[in-house]
Structure formats: C-alpha cells, structure tokens
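Colleague: Turn this into a model:
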Amino acid sequence: MSLAPPVEPMLARAVPRLPGPAALPGGTVLEPKYDGFRLLVFAGADGEVFLQSRNGRDLTGAFPEIADAAAALGEDVVIDGEAVICTGGRLDFSALQQRMNRRPRTVALLAREQPAHLVAFDLLQHAGTELLTWSYAERRAALESLFQGHGLQAPWALTPSTTDRALAEECWRLTEWTAVGVEGLVIKGLEQTYQPGRRGWLKYRTRNTAEAVIGAVTGSVIRPETVLLGRYSTDGHFLLVARSTPLAPRLRAELGGGLLTPAGADHPWHDVHFTSHWGSREPLAFSPGAPQLVAEFHGDTAVDRGRWRHPVNLHRLRIDLTPDDVPPYGAKRPSVDPDRPAAE
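Modeller: The predicted structure is shown next:
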C-alpha cells in the first residue's frame, strides 16, 4: 500500500454562513456533518486492517465490526469517514466514547448491543492507486463505484451529497435532522484535491438557542472571562450544562458591574470539581456566583445527556427570566436557529 498510517485527514474550517458556489474550486458540494469519530480505514487485499483516528491513534480494537467489514472487502483501499453509533434514533457520541480503552471482551459486547457504522465520504486509495491528487468529483465517483461494486451495506453507509444548496438546507438543517445528530454541513470543492492536514473544506454548524442559569465564572465575579451554565434537575440538583467561549466586552461589563453576585458556602458547586474541557482531566479554576441570573446562549447540536460538549456563545442576559423559567436538566432539545452565525 502506498498510503500507510498515520495519514493526516483533510479538515474543515468553520464559517459563519453558507458560502456561495464560487467559494471553492469547481463549485461547491454539500454533505451532512455528523456527530461522530473521524476514522480513516486502511484495508489491504490480504485482509490486514488498521483504523486510524483523526490524531493518528489506533482504533482498530475499538470498532471490531468496522474492522471485520473492511477485511471482508479483500481490496487495497483507504476510506475516510465518520464512525457513528445510533441510540434511540439519535447519533450517540457518548456510546462512541465508551469504546475507548476497553478490553476486547467488553468491546465485543458493546458492538453487539450498539453496533457502530462507518459513514464514508472519501476514498484516498483503491487497488494500489493513490487518489489524493484526484478531484473531489473523481474520488466521489470512485467511492460510489466501490459501494455499488461490493453492494456494501451495514456497517457501511455512504454519506449523501448534493450541489443543490436549497436541497441541503431543506434536508440537513431542519430541526428533525439536528435532533438526530446532524451538526450542520460540510462544504467541499468539486475540483479540490485531498490535502492531508489542511483545512481546505468549510463547515457550517447549525446553532441552537437555549437558556441556562449562570452558576460560576472563570476569572473573578467582577472580572469574568467565561461563564459556567447550569440547570436544575427535576429532583433539585444544580448541574453543569455548558461552558461559554470568552465573553464579549459588553457581557463582561454587565456581569462584572454587579449583576452577578458572589456565592456563599451553600452554593451547590462549592465542593464540585470540573475539568477544563470535554475529555480532559485538567481541573478548572472557577469562582461560584449566586445561581440567580439567566442567560441565553447559542450552541451547536452536540449535546450529551443534557450537556453541551463544545463551548457555547453567551448571547445576552435574560433579567426578565428566573431560574424557574429555565427548562430542567436533560429536557428535550431546544429550538434551532439555522440563520444564527456559528462560532467556535
């Protein structure tokens, strides 16, 4: 095989709005953006398989059902795609995380109970021919031919794509799509080559509008940098739902000007420890504030059991609302605001 792991996958750059057809070489094609694990599948004609994560990690043992399906191809291929698991009609990112660092016996049990699928969206090599210098349109045709020639079914899935912007907006940005784990759109150029490690594609995330209670800040209460947002569970516990991106100067001034007051020793997060970001073990230093002030924020669709996985944008303070007006922790997904600019 001329391509051998690790190979850096081509990446996408966030944009605040959907671009026009001339934004990328040859015109744009749009694909759904899934809430999953990026996975490069290396398969040899001899049945040898390697599953590589975005950062080069070996995930072969974490997804045996995908590895077995790749070995069964009996061809020399390198496929780029997204590993996903569906639970209750929705893509389940936490189920993917449960596959990490587990014993083979445990992984085999999880694979039977919640099988993973590989949503393929690019073909980097086939039958000894490296395709990196081929255009997207040529690689897509080769990928479709591979699927058709083998009659590929689960755990394989071919991502839909379209050059029709109106169709993409109608199909993949509506509430029902975001509710099942489609985070937005990836925009690619029809004449683009595959450029490992380069952010040559574009991505537009659908954003949600929601409310939560400000429970703490990083920095100090009079000089806040970011906020930690919480919601009350039905049994009265105050639980973290999101952390914001750095606050805009206007919001820093409003919060630091006396709207947010320091919390006493009875604050529900007084002895609670948070980490600096999702999946990290690095402790986060924060200053609790009295959980009385409601804020409206914009976040993407990656929500696991009531908690936003990525930092959210604090949009405005809602002094007209009280904590009792905020949905409880784990409530159904908020409304989608597809025209709201994305931010990361």
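Colleague: okay, CA-based contacts and neighbour counts for the rest of this
Modeller: Fine.
Colleague: for Pro64, what are its contacts?
Modeller: Val107, Ala108, Ala111 (C-alpha atoms under 8 Å, 6 or more residues apart in numbering).
Colleague: From those, which land in strands?
Modeller: Nothing among the contacts of Pro64 maps onto strands, per DSSP state E.
Colleague: which one of the residues you listed is nearest Ser276?
Modeller: Nearest to Ser276 out of those is Val107 (C-alpha to C-alpha; 28.2 Å).
Colleague: Count residues in the vicinity of the closest one, would you?
Modeller: Neighbour count of Val107, defined by other C-alpha atoms under 10 Å: 20.
Colleague: quick one more, to check against the first:
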Amino acid sequence: MEFPIDVALAEAVPRLPRGQGWWYEIKFDGHRTVLWRLAETVRLQSRSGRDVTRVWMDLAVAGMRLPPGTVLDGEAIIHDGGRISFSAAQSRAASSAARARALAARLPAHLAVWDILAHPVHGDVRGRPYLERRGLLLGLLADIGPPIQAVPATDDPEVAQTWYDTLAEQGVEGIVCKRAASPYRPGRIWQKVRHAETVDAEVVGYTGPAARPRALAVRLPDGRIGLSQALTAPLAVAVSAHIAACEPGRRARTHGEAYTTVGPGLVVEVLAGTTRHAVVTVTRMR
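Modeller: All right, here's what the predicted structure looks like:
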C-alpha cells in the first residue's frame, strides 16, 4: 500500500437503510484523515490525498503509539465548548504549521476512527468484510485510548435513529451506513444520512488571485458549472494551497462569468439548496 490512497466515500440518502446486514456509525463533523504509522514516523493524509501532517501534528504524535504497519481511516475532530466544532477543525486545516501548533495547545484534536486499511500483523485488510475489519480495529485500539478512538457502531437501526435524532446539538453530522460483508474500496460504497442538505462538487476553477481566491467554479452533480459566493478566509487559504500545486490554468467562462481553471483533485461541499442556480455556497473542503 502506497501513500496516498483513494478513500471510500458515502452517498447521501434521505433515510436510514434497514434490513439484515446493515451497520451504522456516528458521523462526526470534522476533516477526513487517513493515519499512516510507518516504520519510524507517522503521516496524515486528507481525503484528496494531500499530506496534512503539519497541521495535525498532535495526532501524528499520538499515532506513534500505534504499531508500525497500521493505516487507519477516520475523521480529525475538535471539541470546543462541549461540542464538536467544525469551524475549529476548518481553522486548523487552513493554518500554517506554527499557528496549528498554537491552536493544538488550546484545542487538541481527536481522531475518530471508523476503519482499518492495514494491520501490523495481517497487512492490507481492505479486501476483508467490514465486520472483520471492525473487529481488527477494536482489538488494535483497545490499549491505545484517546485521542485515537473507534467511532461508535451498531447493527440496530433504532439505536442509529436515536443517535441521529438526539446528537445533532453535540456536533454529530449524521449516520454512515455500511454493509457487514462489504470490502473497503474507492468510490461511494457507503450511504450517509446527514442533517445538513449538502452535496459534493468538484472544483474546476476560481476567480481572483491564486494566492487568495475570491470564489470557486464548481461542477455540480448534474454536470453544470456554477460559480460560488465569496469564500471565507479559511477556505480561501486552503484552496490557494491546492492551486499552488497545480499547473497554471487557462481562462474560461460560465454564465458569462470569467474564471481561471485549476487541476483536478479538489472537492468541496456546497449547500444543496443552492444547486438549482448558477451561484452556490461552499461550506467546506472535502
């Protein structure tokens, strides 16, 4: 297994699937993070494959307690004021290394782990069923403790529905649903039920300077290109890092608006209610 990997994703559905063979996990509101425990160090990967070790260094240090050869998939989350704060996670993800250290001292991160991709004894376990991987994960983390912990999971849909109905105020985003017999592979192999009505969109361009983009041109699920509203400062900083790593773009237009194209690999979450129109609202990087 080589760094980085293509991660498994979830497709949004309106309600929990029910029936034999379904398992349900709490979906925390943070930043997707794959932890690689290598022979002598730890590396952290974002959903898009970027190396994000420098901004989650507290998790990298904690990951040194894991045995070499471990690869975990989960969510980097931050608690603030008794609830999970996505804005705190977003601020950390968009920080410089020095600022990330300062933020970590005040609000340390946790890694909510939902899958194990490589095991120190069994090697690459992505082809094994979810339920078997879940058992390997729980066994591995039994003696590790915070800030690296397995997400709660159940095969009882009524328990999962209660989680969904009662935990939103604590920063829980929803529920992820997985088949007990399913292997781990790239693409939308899971289902998710979320409180926020959002969809994922691929970034194809930006307006404004590359060092501080003002808005994004995104390809919506139906194939249309939409131009976003103005980006928040943390989003602009995070997007600029992706732009800097791409080849220079060309000029293009959508609905009469000009933008500069950008290379593939960046996905953002946009409010679903705005996708019927040319202008969309970006809520976060994925």
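Colleague: before we move on, back to that, restricted to helices, list the contacts of Pro64 of structure 1.
Modeller: Val107, Ala108, Ala111 (DSSP state H).
Colleague: Quick check: the aligned residue for the first one in structure 2?
Modeller: Per TM-score structural alignment, the equivalent position to Val107 of structure 1 in structure 2 is Ala100.
Colleague: The strand ranked longest in structure 1: which residues count as buried?
Modeller: Ranked by number of residues, the top strand in structure 1 under DSSP E is strand 207-219. Using 16 or more other C-alpha atoms under 10 Å as the test for burial, strand 207-219 of structure 1 gives Arg207, Asn208, Thr209, Ala210, Glu211, Ala212, Val213, Ile214, Gly215, Ala216, Val217, Thr218.
Colleague: ranges for the helices of structure 1?
Modeller: With DSSP H as the criterion, structure 1 has helices at 64-73, 93-97, 104-113, 136-150, 165-172, 175-178, 249-254.
Colleague: Now distance to Arg307 of structure 1 too, for these, in JSON lines please.
Modeller: Shown next, in JSON lines, are the helices of structure 1 (distance: least, C-alpha to C-alpha, whole Å):
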{"stretch": "helix 64-73", "distance to Arg307 of structure 1": "28"}
{"stretch": "helix 93-97", "distance to Arg307 of structure 1": "11"}
{"stretch": "helix 104-113", "distance to Arg307 of structure 1": "23"}
{"stretch": "helix 136-150", "distance to Arg307 of structure 1": "35"}
{"stretch": "helix 165-172", "distance to Arg307 of structure 1": "22"}
{"stretch": "helix 175-178", "distance to Arg307 of structure 1": "15"}
{"stretch": "helix 249-254", "distance to Arg307 of structure 1": "22"}
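Colleague: Just say which of those helices is most tucked in.
Modeller: By mean neighbour count, with neighbours taken as mean count of other C-alpha atoms under 10 Å, helix 64-73 ranks first of those at a mean of 20.
Colleague: what does it correspond to over in structure 2?
Modeller: Aligned by TM-score structural alignment, helix 64-73 of structure 1 falls on residues 57-66 of structure 2.
Colleague: At the geometric centre of structure 2, which residue sits there?
Modeller: Arg32 (2.4 Å; C-alpha atoms, centre = their mean).
Colleague: excluding its backbone neighbours, what's nearest it?
Modeller: Glu75 (4.5 Å; C-alpha to C-alpha, 6 or more residues apart in numbering).
Colleague: what about the one you found, neighbour count?
Modeller: 24.
Colleague: which residues touch it?
Modeller: Neighbour list for Glu75 of structure 2: Phe28, Asp29, Gly30, His31, Arg32, Thr33, Val34, Leu111, Ala112, Val113 [criterion: C-alpha under 8 Å, 6+ apart].
Colleague: now for it: what does it line up with in structure 1?
Modeller: Aligned partner of Glu75 of structure 2 by TM-score structural alignment: Glu82.
Colleague: One more: Glu11 of structure 2?
Modeller: With TM-score structural alignment as the criterion, Glu11 of structure 2 matches Arg13.
Colleague: Skip the chain neighbours and tell me the closest residue to that match.
Modeller: Leaving out its chain neighbours, the residue that sits closest to Arg13 of structure 1 by C-alpha to C-alpha, 6+ apart is Leu202, at 4.7 Å.
Colleague: What is the equivalent residue in structure 2 for the one you found?
Modeller: Using TM-score structural alignment, the equivalent of Leu202 of structure 1 in structure 2 is Gln191.
Colleague: Now do its match against Lys178 of structure 2, distance only.
Modeller: Distance of Gln191 of structure 2 to Lys178 of structure 2, given as C-alpha to C-alpha, to the nearest Å: 7 Å.
Colleague: re earlier: nearest to Val336 of structure 1 among the buried residues of strand 207-219 of structure 1?
Modeller: Ranked by distance to Val336 of structure 1 (C-alpha to C-alpha), the buried residues of strand 207-219 of structure 1 are led by Asn208 at 4.6 Å.
Colleague: nearest residue to that closest one other than its sequence neighbours?
Modeller: Closest residue in space to Asn208 of structure 1, ignoring its immediate chain neighbours: Val336 at 4.6 Å, by C-alpha to C-alpha, 6+ apart.
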